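1. Okay, here's the prediction I keep looking at, along with the sequence it came from:
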Amino acid sequence: MSTVVLPQVPARLGRFVLRMFRPHIYATYGLLWVLALEGSAVTLTGTAWRPSAATWVRVVSVVLALLFLRMLDEQKDLEYDRVHHPDRPLVTGAITVAELRGAMAALTLLVAGLNAALSVTAVLLSLAALGYGLFLAALERLSPAVRDRQLLNLAVTYPVQVLLGIYVYGSLAAAGTVAADWRGALLLALCACVFLHFEFARKTAWEAASGARLYSADLGPRRSASVTAGLAAGAVGCQLVLFAPAGPPGLLPCLAVALPLWGTRRFLTRRHGGWPLITAMGFVVMTYLALVVRAVLLP
């Protein structure tokens, strides 16, 4: 067994992050998600919104939490990756479990420290998401059904994303920026539909290799496609309820529905291969970016 010299650890972690947590994807997603959620929550109160120092604390906290969860996933999936992804860093030894756990501990302290500047509520809510991730890791070790059944796994793992959304909204409420009401729940449902549309799209295909973790393997391609399209429709429905009273300018984010419409048509007519991921990724980016633009432009 090779010994890793302590000064080498930051470089090894850096290479892990660049490969398994591509900043231009994950950091962009975290940034747009937080700005869209916060901006929409504030403007729905009738108050003009501009990013503040607290906004950037939330953005950094969410991105760091996503990195924490990615490091955790790498450990949870080790046995699966030994068979299906033998080039992954943890499998090849490019990073070790001890190094990942040390980085996760540092991330936890950093997230807690950042949110201490906001409120005790913000600290507790941010740590709740990380704690739920650790609970899931233990649950998957104890329950083969949770680990191996895709839909059950999604049902128990997705709430960690909900908890991150609650952290953003809850920290706003704790600061007195918004008053928690039904619109907050609908905003979180909107974000859930946007994310889950992409999640189902990336695991929906007409063909499934042996052992592949696809929702379409359990539901069948057409039903999985129906769920994928339905989630995009759910996101648009949430926007109509929330933003229609503001008039046509408030409905700018709804235009992003053109992408899942095209993706659905292409998937169902081709009848081979997977869902066109560019449409699902574009739906996430365009929806959140349009929500940010709406929040900035509308009084």
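-> Cool, got the structure. Treat the numbers as computed from the prediction; the structure is a model and nothing was measured.
2. contacts, neighbours, all on C-alpha from now
-> Will do.
3. Which parts of stretch 239-256 count as buried, going by neighbours?
-> Neighbour-count burial for stretch 239-256, counted by 16 or more other CA atoms under 10 Å, picks out 239-240, 242-243, 250-254, 256.
4. Count the residues that sit near the residue lying closest to Tyr29 once chain neighbours are set aside.
-> Leaving aside its sequence neighbours, Tyr29 sits nearest to Val285 (CA to CA, 6 or more residues apart in numbering; 7.5 Å). Residues contacting Val285 under the criterion other CA atoms under 10 Å number 18.
5. can you check Leu289 too?
-> For Leu289, using other CA under 10 Å, the count is 19.
6. Kindly report the same for Asp181.
-> Using other CA under 10 Å as the criterion, the residues surrounding Asp181 number 9.
7. what's the spacing between it and Glu140?
-> Distance of Asp181 to Glu140, given as CA to CA, to the nearest Å: 34 Å.
8. and if you look at Tyr132?
-> Applying CA to CA, the value for Tyr132 to Glu140 is 12 Å.
9. Take this one as well and set it beside the first:
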Amino acid sequence: MITAERMSRFVADRYPPVSASAYAVAFGIGGIGLFAALGGERIPAGAIPMLGVVAVTVFADLLILRVLDDVRDSDYDRIANPHRCVASGAVTHRDLSTLCALCVTVLVVANLCLLEGLFVLVVQLLYAGALLAAAQRFPVTRGDNLVVNLALGIPVQLLLYIYLLVAFADIRGQSPTVVVGGLGVLIITLCAGQVEFGKKLVRQPEPGERSYVKSIGYHATALMTFGTGPLAAALFAIAAPVSPLAKVVVALPAVGVAGMGIKYIGNNDNRWPAAVSALGLMGTLVAFAVVGTVG
């Protein structure tokens, strides 16, 4: 099997293009829409080319991060998820290096018009690469302790959110206030939290399974899964100078996830369906995009 076929297999298995593209568009436009709404502004029609750059950038950047995560988790996956491409040996490290090189090329070309954003991405990827190198030498950083893994990985996500902030500043022609930027980054971080904790929420983890339940307990993990979204919506409702209807639209996805979470806890089900958290995040991002565009 040639390199291109192996890379295609990896992408299809670990980064499905259709859903990944939809998320990249929602994340890019939604994040910028959030900053615009917090600043009492709207995304202008002239920003469409930059929104395209952002969507392409998010898609390529998250694909690189997916590769790095799978390489770092390969030892764990050989036991817990042996069917995955890296763990099974269906794709080689050389194939993944080629894929990452292609993505980096896309990032550079796409962001020649946004050099400040490109600098942020360079810092992000260098840090992510350093985490991968550290995992080879220091087992404690490989991800078995999810709390440590989260603490080390937060800067990677924050730098992506800062990239969105840089793109928003370019669209409006000047930097937003510290309050708008800081609050926007905090809200996006909280929104993402419902997925991070939700995909590992289980009452009784399998032997050897990675779960926050083993580190902070079931109830704390459930609280983070079902509470971060509503908290983000509440902060938005308090801070954003938008209409009451817009605030309701933003809150609905998070409230829906929380409602299903209450039902899940009441039914004493073992494993939380992580897809619900993912859909909740997508709904919130789309709401941010709508509010930031039309008010």
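-> That came through fine. Not measured: the values here are computed from a predicted model.
10. so which helix or strand takes in the counterpart of the residue nearest to Tyr29 of structure 1 in structure 2?
-> Residue correspondence to structure 2 (TM-score structural alignment): Val285 of structure 1 is matched to Met282. According to DSSP states H and E, Met282 of structure 2 maps onto helix 274-294.
11. hmm, who's touching that helix?
-> 23, 26-27, 29-37, 41-44, 191-192, 194-195, 198-201, 225, 229, 246, 249-254, 256-257 (CA atoms under 8 Å, 6 or more residues apart in numbering).
12. Narrow these to those in helices?
-> Among the contacts of helix 274-294 of structure 2, the members found in helices (DSSP state H) are 23, 26-27, 29-37, 191-192, 194-195, 198, 225, 229, 246, 249-254, 256-257.
13. about what we covered before: farthest-separated two in the buried residues of stretch 239-256 of structure 1?
-> Spanning the widest gap among the buried residues of stretch 239-256 of structure 1 are Leu242 and Ala256, at 16.1 Å by CA to CA.
14. okay, and stretch 83-97 of structure 1 goes to which residues in structure 2?
-> The aligned range for stretch 83-97 of structure 1 in structure 2 is 79-93, by TM-score structural alignment.
15. Distance-wise, check the most centrally placed residue in structure 2 relative to Val18 of structure 2.
-> Note on structure 2: the residue nearest the mean C-alpha position is Ala192, at 5.9 Å, using CA atoms, centre = their mean. From Ala192 of structure 2 over to Val18 of structure 2 the distance is 20 Å, taken as CA to CA.
16. And for Gly40 of structure 2?
-> Gly40 of structure 2 sits 32 Å away from Val18 of structure 2, going by CA to CA.
17. check which helix or strand covers the residue mapped onto Leu126 of structure 2 from structure 1.
-> Aligning on TM-score structural alignment places Leu126 of structure 2 opposite Gly131 in structure 1. In this structure, Gly131 of structure 1 sits in helix 120-142 according to DSSP H and E.
18. what's downstream of that helix, the next helix or strand?
-> The helix or strand immediately downstream of helix 120-142 of structure 1 is helix 144-148, counting by DSSP H and E.
19. now that following helix, how far from the centre of its chain.
-> Relative to its parent chain, helix 144-148 of structure 1 has a centroid offset of 21 Å by CA atoms, centre = their mean, to the nearest Å.
20. ok, now which ones touch Leu190 of structure 2?
-> Contacts of Leu190 of structure 2 by CA under 8 Å, 6+ apart are 228-229, 231-232.
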